[in-house]
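1. here you go, sequence then predicted model.
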Amino acid sequence: MITTEYAPGSPCWLDLGAPDVRAAASFYGAVLGWDYESMGASEAGEDFEGGVFKKDGKVVGGLGKLTEEGARPAWMLYYSVTDADATTEAVRRAGGTVRVEPMDLDEWGRMAQYSDPLGGQFAVWQPGTTAGLDLVDEPGSLAWVELFTTDGAAAREFYGGLFDWQFSDMPLPGGAGTYTLITPAGLSEDRMHGGLMEMGAQDLTLTDGRPYWHPVFAVEDCDAAAARVTEKGGEVQMGPQDMEGVGRLAVCLDPAGAEFVLLAPSEA
């Protein structure tokens, strides 16, 4: 499970790059019950810096205008590190690409963004006054992260070397392959925070064959939340369906095409 005790290598933040900030805020507000708090606006009244999503007054994510030429709307996942500069050099040594060099965000912390050697994009956060999200693993918040990659062994080598993650494999039902579970270094399996799955490039149609990370958001009622996705202009790509030992889930796209998963976890 993800907790707000952000151990090194654990997910601690996420933000959405969207072509229309106001439309994205409206969509996720309807689907997940989020409030949007803007951090600024232009003279024309259009958000230029974006802002944060909140659930019951607690920060659950960030939202910003998609400005990178050719970039697709997507959620960016951040992992906690003690030294963003050292992590950046480790990324380079391991064959990754530095997309955004380490930079300070006022007193809140220091961040950097990368691509792994196969093209999967991710980011890191070195905490200052802000350790990460205020709310996780509750309805309407981040509960899990997943990587779809074209080479599971290469992904394990890269991320394992970078974050010292612990991995364990479990077979998927019906011989559908292997799902690799991820736990931060030195922690017990009850602190698992995500998984990775190898898929063919032909199956990664969303990114034209490039690996990608996506968030899983906890909800109380997966069917009701999935219905709100379609009502508000999004798309349900898979489900809702039951996954034994996991819960009921649906793979979704927001109206701009950013992927996320809704999960009503199984009762313990």
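-> Looks like it came in fine. Numbering: from 1, shown residues only.
2. hey, let's count contacts and neighbours off CA atoms from now on
-> Fine.
3. what's the first-to-last distance across stretch 89-98?
-> For stretch 89-98, the separation between the terminal residues is 9 Å (CA to CA, to the nearest Å).
4. buried set for it?
-> Under the neighbour-count criterion of 16 or more other CA atoms under 10 Å, stretch 89-98 has 90-91, 94, 96-98 buried.
5. structure two is appended below for comparative analysis:
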Amino acid sequence: MNHDMPSTAATTDVFSTHSVFGAPCWVSLTSRDVKTTEDFYGAVLGWQWRQVRLGDRFRIALADGAPVAGIAGVATMWQMAVAWTPYFAVRSADEAAARVQERGGTSAVGPISLPPGRAALLADRDGATFGIWEGELFTDWPTWRRAQPAFIRLHTRDAFDAAIFYGEVFDWASDKPGCCEVRYEGEEVVLRSGGQVVARIESGAAGSAPDPAIRPHWQVHFTVKDVTACARAAERHGGSVLSEAADEAVLRDNEGAQFTVTSRPGR
């Protein structure tokens, strides 16, 4: 799970999950070897690194000086899969985790206290893993959104059913001020926060019944200027290219974690 959570001293709502509740607010990668992970993402995405107070196993990734992601070298120690996980902002981690379990989801870790907040690692009722975070953020949410993460996409068996699950957990489309907006556009469910597209949910196979071969998962997308250059860098540094187009590529890092690079923010 994400033990690289925010450690700023900011106390205003602009820098907390109270202002952007229900929206993705962070992404984290579990790794077996922090050093090789640093080398890979430094080469592919140009990230720099900052150590955090939790110890040598943890790092913050910086893009042009702005925090964009957390890396936790605990996959082997905690017997966890190497994977990217999105974290959603919540006003109460305990309440959100309870809602997940009430609706058929599961809790893997937490909620636990990680000052200055609380976090949990959860799964929806189809098995897609995600995290929640209550508390202060590394930086204000608009800065994080502009830095490099483009958005996240849920590949699942039934987009409409998944939207109901997450909507009930995160108060999407509620009457609460600042909540996320949800619309069904074409064959996707589109989530917006402050007018920005922050997530999309799609069923397994477009134009047909959901594909039973697709394992439900959240896919993290990073905005880049040159998709081709990222793909070639991934191959040179021990990763692989699962699919590639001029404006988007699905990559695996040197340890097997899957992510997408795109030149089309919000798509």
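-> Here it is on my side, so go on. Not measured: the values here are computed from a predicted model.
6. inside helices: which ones of the buried residues of stretch 89-98 of the first structure?
-> The subset of the buried residues of stretch 89-98 of the first structure located in helices under the criterion DSSP state H comprises 90-91.
7. could you check how far the alignment partner in the second structure of residue 155 of the first structure is from residue 46 of the second structure?
-> Applying TM-score structural alignment, one finds that residue 155 of the first structure aligns to residue 162 in the second structure. Residue 162 of the second structure sits 34 Å away from residue 46 of the second structure when distances are taken as CA to CA.
8. quick one: which of these two has more around it?
-> Applying other CA atoms under 10 Å to residue 162 of the second structure and residue 46 shows that residue 162 carries more neighbours, namely 21 against 16.
9. secondary structure class of that one, three-state.
-> Remark: residue 162 of the second structure carries the secondary structure label helix [criterion: DSSP: H, G, I helix; E, B strand; the rest coil].
10. would you mind confirming that it makes contact with residue 155?
-> No. Taking CA atoms under 8 Å as the contact criterion, residue 162 of the second structure and residue 155 are not neighbours in contact, 9.8 Å apart.
11. name the residues contacting each of the two.
-> Both residue 162 of the second structure and residue 155 are contacted by residue 201, under the criterion CA atoms under 8 Å, 6 or more residues apart in numbering.
12. which residues in the first structure form helices?
-> 21-32, 84-93, 152-163, 222-231.
13. buried stuff in the third one?
-> In this case it means helix 152-163 of the first structure. By neighbour count, and taking 16+ other CA under 10 Å as the criterion, the buried residues in helix 152-163 of the first structure are 152, 155-156, 158-160, 162-163.
14. stretch 229-237 of the first structure too?
-> Buried positions in stretch 229-237 of the first structure, judged by neighbour count with 16+ other CA under 10 Å: 229-230, 232, 234-236.
15. hang on, isn't residue 158 of the second structure packed against residue 210?
-> Yes. Here residue 158 of the second structure lies in contact with residue 210, judged by CA under 8 Å, at a distance of 6.8 Å.
16. name the residues contacting each of the two.
-> Residues within reach of residue 158 of the second structure and of residue 210 at once, by CA under 8 Å, 6+ apart, are 203-204.
17. what's the match for residue 38 of the second structure in the first structure?
-> The alignment partner of residue 38 of the second structure in the first structure, by TM-score structural alignment, is residue 25.
18. identify the residues contacting that match.
-> Residue 25 of the first structure makes contact with 34-36, 53, 63, according to CA under 8 Å, 6+ apart.
19. wait, residue 49 of the second structure sits on residue 58?
-> No. Counting by CA under 8 Å, residue 49 of the second structure does not reach residue 58; the two are 10.0 Å apart.
20. between the two, which has more neighbouring residues?
-> Here residue 49 of the second structure and residue 58 are set side by side on neighbour count (other CA under 10 Å), and the busier one is residue 58, at 22 against 19.
21. what number of residues lie near the residue nearest to the more buried one when sequence neighbours are not counted?
-> Distances taken as CA to CA, 6 or more residues apart in numbering put residue 72 closest to residue 58 of the second structure, at 4.7 Å, once the chain neighbours are dropped. When neighbours are counted by other CA under 10 Å, residue 72 of the second structure registers 25.
22. please pull up the equivalent of residue 72 of the second structure in the first structure.
-> In the first structure, residue 72 of the second structure lands on residue 64 (TM-score structural alignment).
23. would you check how far apart its match and residue 105 of the first structure are?
-> According to CA to CA, residue 64 of the first structure stands 14 Å off from residue 105 of the first structure.
24. try residue 215 of the first structure
-> Applying CA to CA, the value for residue 215 of the first structure to residue 105 of the first structure is 23 Å.
25. neighbour count winner among the two?
-> For residue 215 of the first structure versus residue 105, the count of surrounding residues by other CA under 10 Å is larger for residue 215: 23 against 11.
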